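Asks: Sequence first, predicted coordinates after that:
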Amino acid sequence: MSWFPYVRQDLTQQPSTVPPPFEATGHNRIYSSPPSSADFPNAPPDFKPPSLVDLACTPLGSGSGRVSPVSFVTLQEQRCVLSWFLSWGAIQRQQFLEDLINKAVPGKVCSLLEQLTTMQVKDRLPNIFECQLRLWTQWFESWTEEERNAFINCLEERDPIFVAHFYRGVAGTAGRD
């Protein structure tokens, strides 16, 4: 079975059958031709998407002229995490803060008992926030120290109070083993 029956045909021949016209079947729509802009709802008149400079996790928006050591891939990952962060509520940001502190000073924050509770088997699918945290962890582990510092600097530009809590949390681990 081919997902695209017309692709299998010889490209020099015209299809012998015409695909069905536009049909609405439940939540699925089948288009006989590519959808046009009229098929999609308009954005609200006051909607303004963030610019790349607004989401930049580098000194792009700061005007410092300094070149950041962040790679292109890491920059895209950091922009993604920043966009998630800006949409999270207070409880999600608190969980992210705890995770960030744990990553900054591994082994000093969580006890063994707390680690065991995170390993429990759940009978439900993860929610979007949990999936975002998993991706965040994968990306963070691949970043260099300079890239991690650039991300913290970006967070500080967007939410200095959050980063102050982060620094306070890291300082609070001093002397722990």
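Replies: Sure thing, it's come through.

Asks: C-alpha from now on. contacts and neighbour counts both.
Replies: OK.

Asks: contacts for stretch 91-111?
Replies: 85, 129, 133, 162, 165-166, 169-170, 173, 176-177 (C-alpha atoms under 8 Å, 6 or more residues apart in numbering).

Asks: Buried among those residues? Make that a ChimeraX selection.
Replies: Buried members of the contacts of stretch 91-111, defined by 16 or more other C-alpha atoms under 10 Å, are picked up in ChimeraX with:
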select :85,133,166,169,170
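
Asks: my guess is residue 136 meets residue 81, correct?
Replies: Yes: using C-alpha atoms under 8 Å, residue 136 makes contact with residue 81 at a distance of 6.8 Å.

Asks: Find the helix or strand that residue 135 is a member of.
Replies: Assigned by DSSP states H and E, residue 135 belongs to helix 128-142.

Asks: for comparison:
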Amino acid sequence: RPLAKAPSLLPRLHNSPCLMSEPLPLSYVTAQEMRCLLHWLSGWAPAQREQFLRDLVDKAVPWKVLPLLEGLAGLSVGPGKPPSIFECQMRLWDQWFRSWSEAERNEFVRQLEEAVPDLASRFYQEVAATAGQA
């Protein structure tokens, strides 16, 4: 399902006046980041996918920025305890997402729809469920 026909994403991801149904030409670095993230998703346990989904929804819904920052603070490493690989991946995901343009974020969601349609569907449902909440 092309992004242009998808239910309303969220203001931050869906501001472009003309959404493209064709893949966006990405920089090599951004394309590699997205490819890497989709690869990680394929290997994550269900609980890790759930955490990623919650984080993606938090990033998509503007008034949920504070819970996102609180969630990232929860990933802090205690003395003598190295971060898990998943925690490192989530930190990289956050850094990458923050550096992507709105068009690149939309392109990531489009790629997510192709690679993990069930997760993308749940993302749309959860974002839609936040509509009208303030």
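Replies: Cool, got the structure. Model, not experiment: these values are computed from the prediction.

Asks: check which helix or strand covers the aligned partner of residue 78 of structure 2 in structure 1.
Replies: Superposed on structure 1 with TM-score structural alignment, residue 78 of structure 2 falls opposite residue 122. Under the assignment given by DSSP H and E, residue 122 of structure 1 is not contained in any helix or strand.

Asks: Next, count neighbours for residue 122 of structure 1.
Replies: Neighbours of residue 122 of structure 1 under the rule other C-alpha atoms under 10 Å: 8.

Asks: Could you measure from it over to residue 163 of structure 1?
Replies: 32 Å (C-alpha to C-alpha, to the nearest Å).

Asks: What range does stretch 146-153 of structure 1 cover in structure 2?
Replies: Taking TM-score structural alignment, stretch 146-153 of structure 1 hits residues 103-110 over in structure 2.

Asks: how much does the matching stretch stray from structure 1?
Replies: By mean C-alpha distance after the TM-score superposition for structure 1, the fitted stretch 103-110 of structure 2 averages 0.8 Å away from its aligned residues in structure 1.

Asks: Which residue in structure 1 aligns with residue 132 of structure 2?
Replies: Aligning on TM-score structural alignment places residue 132 of structure 2 opposite residue 175 in structure 1.

Asks: Its match belongs to a strand?
Replies: No: under DSSP: H, G, I helix; E, B strand; the rest coil, residue 175 of structure 1 falls outside any strand and is assigned coil.

Asks: since we're on it, how many residues are nearby?
Replies: 7.

Asks: same question, residue 121 of structure 2
Replies: Residue 121 of structure 2 has 14 nearby residues by other C-alpha under 10 Å.

Asks: corresponding residue for it in structure 1?
Replies: Per TM-score structural alignment, the equivalent position to residue 121 of structure 2 in structure 1 is residue 164.

Asks: if I look at its match, how far off is residue 98 of structure 1?
Replies: In terms of C-alpha to C-alpha, residue 164 of structure 1 sits 13 Å off from residue 98 of structure 1.

Asks: same question, residue 54 of structure 1
Replies: Distance, residue 54 of structure 1 to residue 98 of structure 1, by C-alpha to C-alpha: 25 Å.

Asks: what lines up against residue 41 of structure 2 once you look at structure 1?
Replies: By TM-score structural alignment, residue 41 of structure 2 lines up with residue 85.

Asks: How about the contacts made by residue 130 of structure 2?
Replies: Residues near residue 130 of structure 2 by C-alpha under 8 Å, 6+ apart: residue 61.

Asks: what's the spacing between it and residue 62 of structure 2?
Replies: Relative to residue 62 of structure 2, residue 130 of structure 2 is positioned 11 Å away (C-alpha to C-alpha).

Asks: returning to that earlier point: turn the contacts of stretch 91-111 of structure 1 into a markdown table, including distance to residue 152 of structure 1.
Replies: As requested, the contacts of stretch 91-111 of structure 1 are exported to a markdown table (distance: C-alpha to C-alpha, whole Å):
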| residue | distance to residue 152 of structure 1 |
| --- | --- |
| 85 | 12 |
| 129 | 20 |
| 133 | 16 |
| 162 | 10 |
| 165 | 12 |
| 166 | 9 |
| 169 | 14 |
| 170 | 13 |
| 173 | 18 |
| 176 | 23 |
| 177 | 24 |
